[in-house]
Every structure is written in structure tokens, then in C-alpha cells.
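**Q** This is the structure alone, sequence omitted:
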């Protein structure tokens, strides 16, 4: 019984660790989603800006303005690339956190399985003791009945 109590305490500890690992994973996954949204937004802004540039280019723009537009598009490209690199790194962290969470979950499930097996063993032992007690009781009762019959005078 003490083993089960210790294992139950260990299971509770491992459950808390799993919850913490899941929260860490969820947090970084949210950061990945946020970063992906920023990247998509900046990429869309870049495309819109290029379309504006193309429309203005067809109506004619000064060389100096074109250079400014081109420089700004270059800055947007740098921003997109930087966000993309950041997203890749965050995704790697998210993958690591997911693996940590799954490993912790497997550990908790293993302990849960051990507890279940221990409970089955203890239940089996209890049932055997109970059956032995019933058998002993039946045997003693039978012996007493035989002794009583042996004491009674036959008529």
C-alpha cells in the first residue's frame, strides 16, 4: 500500500511537470502563430506596395522617386527575411518544447501504468487471501461438524 501512495505522489509530481511542459509548448506555439501573422502581414504589405509602385510606374515617376521606392522595397525585403529567420528559430524551439512535453507525457503514462499494474497485483493478492480465509473457514466448519457427529451416540 505504501508503494501505491508513493507512486501516486510521483504521478502527481509528473502530472504537474507535464502541465508545465504543455504550457511552455503552448506559449511558444502562440509566439510562432503571432510571428507567422506578422510575417504574412509584412509580406502582404510588400506586395501591395509593389503593386502601387507598378501603377505609379505606368503613369511615370521620376528616377529619384523610383530609387526611393526601390530602397523601401529593399527594407521591406530585409524585414520579411528577418521575420522569416525568426519564425524558423521559433518553430525549432516549438518543436523542442513539443518533444519535451510528449516525453514528459510518456513518463507520466508509464507511472500511471505501473500504478494500475500494482493495483491489479494487490487486488489479486487480496482476492487470494480472501479465498484462503473462506477455504479455511469452510474446512474448520466441516471438521467441527464431523467432530459433532462423532460425539453423538448412534441410535
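**A** Everything's here; your move. Values in this document were obtained by computation on a predicted structure and should not be read as measured data. Numbering: from 1, shown residues only.
**Q** rest of the way, CA atoms for contacts and neighbours
**A** Fine.
**Q** State the helix or strand in which residue 114 lies.
**A** If you go by DSSP states H and E, residue 114 is part of helix 63-151.
**Q** And residue 6, how close does it get to residue 19?
**A** 20 Å (C-alpha to C-alpha, to the nearest Å).
**Q** Between those two, tell me which one has more neighbours.
**A** residue 19 (15 against 12; other C-alpha atoms under 10 Å).
**Q** Give me the three-state assignment for that one.
**A** helix (DSSP: H, G, I helix; E, B strand; the rest coil).
**Q** Show me what the helix holding residue 114 is packed against.
**A** With contacts taken as 3 or more C-alpha pairs under 8 Å, 6 or more residues apart in numbering; DSSP states H and E, helix 63-151 sits against helix 2-59.
**Q** sorry, back to before: next, the angle from the helix holding residue 114 to helix 2-59.
**A** Interaxial angle of helix 63-151 relative to helix 2-59 (axes from the mean of the first three to the mean of the last three C-alpha atoms, to 10 degrees): 160 degrees.
**Q** Comparison target, given below:
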């Protein structure tokens, strides 16, 4: 009876654990996507600056220089925003990982409790069987002893 209840609890815990694991995997993938976007922006900024420097070696007009500076400023803002998104995604993934691990720990604790209960029940049954065997052997001995005494009297 107790094991059935615990089995149901363990099943519920496993389902919750699986959901939390799926959420963690999803959050981890989202974090990796955000990190890739961040790296892409940073790489693009570096390449843009290098290309602009190569073109600028021939000389830049003031309008072109202003456009270059403005565009670099916009890239810097985009990189800053993407950096925040990466940080938030990393924190969310870590939080989901901790939730998943905590649920896993609860499930394992329940499984351990059931296992201990099973061991205790088995030991109780073995002890009862040994008691019954000892009682049977004692009764058999007493019958044989009584039969032997009856044979000796006759």
C-alpha cells in the first residue's frame, strides 16, 4: 500500500523532473543562440572597422567619417543590448538547471525511501519466516520426543 503511494509520488516527480529538464534544455539552447548573436555582432563590428580602415587609407570625406562613427555607435549599442540578453539567458538557464537538479534530488530521495522500506519489509518477512521455521522445528522435535517416550512406555 505504502509502496503504491510512493510509486505514484515518484512517477509524478519523474514527470515534473522531465518537464524541468526540457525547460533547462530549451533555456540552454536559447542562451547559446543569444551568445552566437552576440559573437556575430562583435565579429561584424571588427570586420566593419577593418574594412573601413582599408577604405579610409585612401582618405575619407567628413560625411563618410560621420556615417562610420554613427554606425559603429549603433553597433556598440546593439552589442551592449545583446550582452544583456546573453546575461539574462544565462541566468535563466542556470535557474532552470537548479530547479531540475532540485527535483531530481527529491525524486532520488523518494526512491531511496522506498528502497529502504522494501529492505525493512524484506527483513521483517525473513525474520517471520525464520520464526515460523523455528517454531515448526520445535513442534516437530516435541512430537518426536513425545512419540519416543510413548514407544518407551509401551
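**A** The structure has been received and is ready for your questions. Remember, it's a predicted structure, so these values are computed and weren't measured experimentally.
**Q** ok, back up a step: with the second structure overlaid, how far apart is the helix holding residue 114 of the first structure on average?
**A** On superposition with the second structure, the mean distance recorded for helix 63-151 of the first structure (mean C-alpha distance after the TM-score superposition for the first structure) is 0.7 Å.
**Q** what range in the second structure does that helix sit on?
**A** Using TM-score structural alignment, helix 63-151 of the first structure lines up with residues 62-150 of the second structure.
**Q** chain center to the matching stretch: distance?
**A** Stretch 62-150 of the second structure sits 8 Å away from the centroid of its parent chain (C-alpha atoms, centre = their mean, to the nearest Å).
**Q** again with stretch 4-13 of the first structure
**A** With C-alpha atoms, centre = their mean, you get 19 Å for stretch 4-13 of the first structure.
**Q** buried sites along it?
**A** By neighbour count with 16 or more other C-alpha atoms under 10 Å, stretch 4-13 of the first structure contains the buried residues 7, 11.
**Q** what does that stretch rub up against?
**A** By C-alpha atoms under 8 Å, 6 or more residues apart in numbering, the residues outside stretch 4-13 of the first structure that reach it are 108, 111, 112, 115, 118, 119.
**Q** From the residues you listed, list the buried ones, please.
**A** 108, 111, 112, 115, 118.
**Q** so can I have CSV of these showing distance to residue 102 of the first structure?
**A** Output for these, formatted as CSV (distance: C-alpha to C-alpha, whole Å):
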residue, distance to residue 102 of the first structure
108, 10
111, 14
112, 15
115, 20
118, 24
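**Q** Now flag whichever of those residues is closest to residue 28 of the first structure.
**A** For those, the minimum distance to residue 28 of the first structure (C-alpha to C-alpha) is 22.2 Å, reached by residue 108.
**Q** Run a quick neighbour tally on the residue nearest to that closest one when sequence neighbours are not counted.
**A** Excluding its sequence neighbours, the residue lying closest to residue 108 of the first structure (C-alpha to C-alpha, 6 or more residues apart in numbering) is residue 14, at 5.5 Å. Using other C-alpha under 10 Å, residue 14 of the first structure has 20 other residues around it.
**Q** surely residue 14 of the first structure meets residue 109?
**A** No: Residue 14 of the first structure is not in contact with residue 109 according to C-alpha atoms under 8 Å; the separation is 9.2 Å.
**Q** Now the common contact residues for the two.
**A** By C-alpha under 8 Å, 6+ apart, no residue touches both residue 14 of the first structure and residue 109.
**Q** how much space between residue 121 of the second structure and residue 32 of the second structure?
**A** Taking C-alpha to C-alpha, one finds residue 121 of the second structure at 49 Å from residue 32 of the second structure.
**Q** any idea how far the residue nearest to residue 108 of the first structure is from residue 105 of the first structure?
**A** 8 Å.
**Q** And for residue 44 of the first structure?
**A** The value you get for residue 44 of the first structure to residue 105 of the first structure, if C-alpha to C-alpha is used, is 39 Å.
**Q** That'll do, ta.
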